[in-house]
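K.L.:
predicted structure and sequence below. I'll ask about it afterward.
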Amino acid sequence: MAQRTVLLVLFDGVQSLDVTGPLEVFTGAENQAPGTYRIRTASLDGGPVRTSSGLTLVPDTSLADAPAPHTLLVPGGKGTRGPAPRLTAWLRENGPRAERLVSVCTGAILLAEAGLLDGCRATTHWAYCAKLARDHPAVQVDPDPIYVRDGHVSTSAGVTAGIDLALALVEEDLGRDTALTIARHLVVFLRRPGNQAQFSAQLAAQTARREPLRDVQQWITEHPAEDLGIEALAARAGLSPRHFARAFRAETGTTPGRYVDRVRLEHARRLLEDTAGGVEEISRASGYGTPEAMRRAFLKALGTAPAEYRRRFHPAPTR
């Protein structure tokens, strides 16, 4: 197998984890299979850069002297949110030469400004998806996935999603066993599904200000199989159903029913990922009652049935 050069672009204001997350993944792969990756970091002039958290990173070389990359990785951070004409010009000229073009978080903004995402489906940090779509209408922005792969272009959501994408690339290059070993070492999942929402039900909704509503949110999370109808939840909060529904939406930004749906989906998803329980058992434990009800919920939210979802995490062994 030919050695692949992975080039990580550095600049002032870069998000340090956007760099170090994928760097640890590719370095772990090189440690597992020596000679597969040649990993280099480079800034415009070869000088140190200061990350958004104040950490100083010293690159291996300048972009002008960097080796031609197989995989060109552009991280995100505060440094992507202002004009960067020199870096954009370098990407516009050199990006098309890479066999794989990868961005982490708002690194997608730099790729888009260089014209490298035109006509591509892409994602970025959820807080910047609207900006990416507004400023670059030729880019097909999908705000939900952890990462998107469209031909030779791969873009990931915020920060830690760069680890997910790097693991997917290593799995493509070196196989599942190598990628799984790295994931275990980093104590992360090998593969979150590509159409998983960028944040959990608890993070998607705001935390209520009033204690009774916060308690109800916590109760829902801890007891997805209980009666979570509006009357039962309102009684737990000590409010009338109408007052509870109005207050819950005002303080969390979502309705009680939608919040319950998200929590139950997330609970079922985790059980499918992490346990060997049957679909019927998981449907009851997650509050769906029947496998068919859970199947409909998965198809609506994720576009896949529970059995297929589980196969992504527990593929049948090859003979």
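P.N.:
That came through fine.

K.L.:
C-alpha only now, for contacts and for neighbours.
P.N.:
Will do.

K.L.:
give me the contacts around stretch 155-167.
P.N.:
Applying CA atoms under 8 Å, 6 or more residues apart in numbering, the external contacts of stretch 155-167 come out as 15, 17-18, 21-22, 25-26, 76, 102-106, 108, 122-126, 145-149, 154, 179, 182-183, 189-192, 198.

K.L.:
below is structure B, check it against A:
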Amino acid sequence: TTHWAREQQLVREHPELAVDCDPIFLRDGRVWTSAGVTAGMDLALALVEDDVGREVAHAVAQEMVLFLRRPGNQSQFSVPLWSRQPSTDPLRAVVSAIHADPGARHGITDLAAHAGLSPRHLQRRFTAELGTPPATYVEGVRIEAAKRALAETGHPVETIARRYGFGTAETLRRAFHRRLGVAPSDYRDRFRSTREHT
């Protein structure tokens, strides 16, 4: 992998390689590659974990103030990294409401009420301004909140699923597999904070 902006250059200059510019880092046998500077930090922590174990990797992350290592298969194009910020007050109100309480009701009618717009008009404006439909944005924010809860707390997966708007553990599991390629329980096992482990 490499930074998304260099994908075509890498493909042109090295046709013998299989290039995948979605993940932030990849391992192929003894070769590790990353997508950029901060992705390189995630890769470095993965190398530490591979060589000497998870506990040492967590200690290194804590010392470097890199609270958690992101999984290598996290997309370079995830919603929190790449969604545009709203440029108008009605959509700022919608985005603020979503982030303030990810688990609240955030159907298109609820969000339209925050914006003072019709549901149809909100759908068009939100997608135009932020580059993603409201429902996709809401799911991304909920997944980020669930990831934090899995890493930082010992709450059951079912409780986290209800708290952050997924309803059931199965719905949360499907969303994690679709977005991250990993089950919530596996994510917790890999990325629980040092404090929680100790």
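P.N.:
Received, thanks. Worth saying up front: this structure is predicted, and the values here are computed from it rather than measured.

K.L.:
and the TM-score between these chains?
P.N.:
Once superposed, chain against chain, the TM-score is 0.88 (TM-score structural alignment, normalised by the length of structure 2); 193 aligned residues with a CA RMSD of 2.0 Å.

K.L.:
about what we covered before: narrow the contacts of stretch 155-167 of structure 1 to those in strands?
P.N.:
102-103, 122, 147-149, 154 (DSSP state E).

K.L.:
of those, closest to Arg312 of structure 1?
P.N.:
Tyr147 (15.2 Å; CA to CA).

K.L.:
and the aligned partner of that closest one in structure 2, what is it in contact with?
P.N.:
Using TM-score structural alignment, the equivalent of Tyr147 of structure 1 in structure 2 is Phe25. Contacts of Phe25 of structure 2 were listed using CA under 8 Å, 6+ apart, and they are 1-2, 32-35, 39-40, 42-43, 72-73.

K.L.:
likewise Asp177 of structure 1?
P.N.:
Glu171.

K.L.:
quick one: it and Val170 of structure 1, what's the gap?
P.N.:
10 Å (CA to CA, to the nearest Å).

K.L.:
check Glu226 of structure 1 too.
P.N.:
Taken as CA to CA, the span from Glu226 of structure 1 to Val170 of structure 1 is 41 Å.

K.L.:
counting neighbours, go ahead and name the busier of those two.
P.N.:
Val170 (21 against 14; other CA atoms under 10 Å).

K.L.:
distance check, that one against Leu73 of structure 1.
P.N.:
14 Å.

K.L.:
ok, now Ala250 of structure 1?
P.N.:
41 Å.

K.L.:
more crowded one of those two?
P.N.:
Neighbour count, other CA under 10 Å: between Ala250 of structure 1 and Leu73, Leu73 has more, with 29 against 13.

K.L.:
element containing that one?
P.N.:
strand 71-74 (DSSP states H and E).

K.L.:
could I get the contacts of Phe25 of structure 2 as CSV with distance to Pro134 of structure 2 and neighbour count?
P.N.:
Shown next, in CSV, are the contacts of Phe25 of structure 2 (distance: CA to CA, whole Å; neighbours: other CA atoms under 10 Å):
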residue, distance to Pro134 of structure 2, neighbour count
Thr1, 30, 22
Thr2, 29, 21
Trp32, 36, 15
Thr33, 33, 17
Ser34, 30, 22
Ala35, 28, 24
Ala39, 27, 23
Gly40, 31, 16
Asp42, 29, 22
Leu43, 32, 25
Gly72, 26, 21
Asn73, 24, 15
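
K.L.:
which single one of these is nearest to Gly165 of structure 2?
P.N.:
Nearest member of the contacts of Phe25 of structure 2 to Gly165 of structure 2, counting by CA to CA, is Asn73, at 23.9 Å.

K.L.:
in a strand, the closest one, correct?
P.N.:
No: counting by DSSP: H, G, I helix; E, B strand; the rest coil, one finds Asn73 of structure 2 to be coil, located in no strand.

K.L.:
show me the contacts for the equivalent of it over in structure 1.
P.N.:
With TM-score structural alignment as the criterion, Asn73 of structure 2 lines up with Asn195 in structure 1. Counting by CA under 8 Å, 6+ apart, Asn195 of structure 1 touches 144-147, 302.

K.L.:
what residue in structure 1 is paired with Ala145 of structure 2?
P.N.:
With TM-score structural alignment as the criterion, Ala145 of structure 2 matches His267.

K.L.:
meant to ask about Thr127 of structure 2
P.N.:
Looks like Thr127 of structure 2 aligns to Arg249 there (TM-score structural alignment).

K.L.:
mean deviation, the one helix or strand its match maps to versus structure 2?
P.N.:
Arg249 of structure 1 is part of helix 241-252 when elements are defined by DSSP H and E. After superposition onto structure 2, helix 241-252 of structure 1 sits on average 0.8 Å from its aligned residues (mean CA distance after the TM-score superposition for structure 1).

K.L.:
mean deviation, the helix or strand just after that helix versus structure 2?
P.N.:
Tracing the chain past helix 241-252 of structure 1, the next element assigned as helix or strand by DSSP H and E is helix 256-274. Superposing on structure 2 and averaging over aligned pairs (mean CA distance after the TM-score superposition for structure 1), helix 256-274 of structure 1 comes out at 1.1 Å.

K.L.:
how far away from the center of its chain is helix 256-274 of structure 1?
P.N.:
18 Å (CA atoms, centre = their mean, to the nearest Å).

K.L.:
what does that helix rub up against?
P.N.:
Residues contacting helix 256-274 of structure 1 (CA under 8 Å, 6+ apart): 200-202, 205, 220-221, 224, 228-230, 245, 248-249, 277, 282-283, 285-288, 297-298, 306, 309-310, 313-314.

K.L.:
helices of structure 2, start to end?
P.N.:
7-13, 37-52, 54-63, 79-82, 89-100, 108-115, 119-130, 134-152, 157-163, 169-180, 184-191, 194-197 (DSSP state H).

K.L.:
please tell me how far Thr171 of structure 2 sits from Ile160 of structure 2.
P.N.:
11 Å.

K.L.:
so for those two, which sits in the more crowded spot?
P.N.:
Neighbours per residue, other CA under 10 Å: of Thr171 of structure 2 and Ile160, the larger number sits with Ile160, 24 against 15.

K.L.:
how near is the more buried one to Phe166 of structure 2?
P.N.:
Counting by CA to CA, the gap from Ile160 of structure 2 to Phe166 of structure 2 is 8 Å.

K.L.:
looking for the alignment partner of Ile98 of structure 2 in structure 1.
P.N.:
In structure 1, the residue matched to Ile98 of structure 2 (TM-score structural alignment) is Ile220.

K.L.:
what do you get for Gly107 of structure 2?
P.N.:
With TM-score structural alignment as the criterion, Gly107 of structure 2 matches Gly229.
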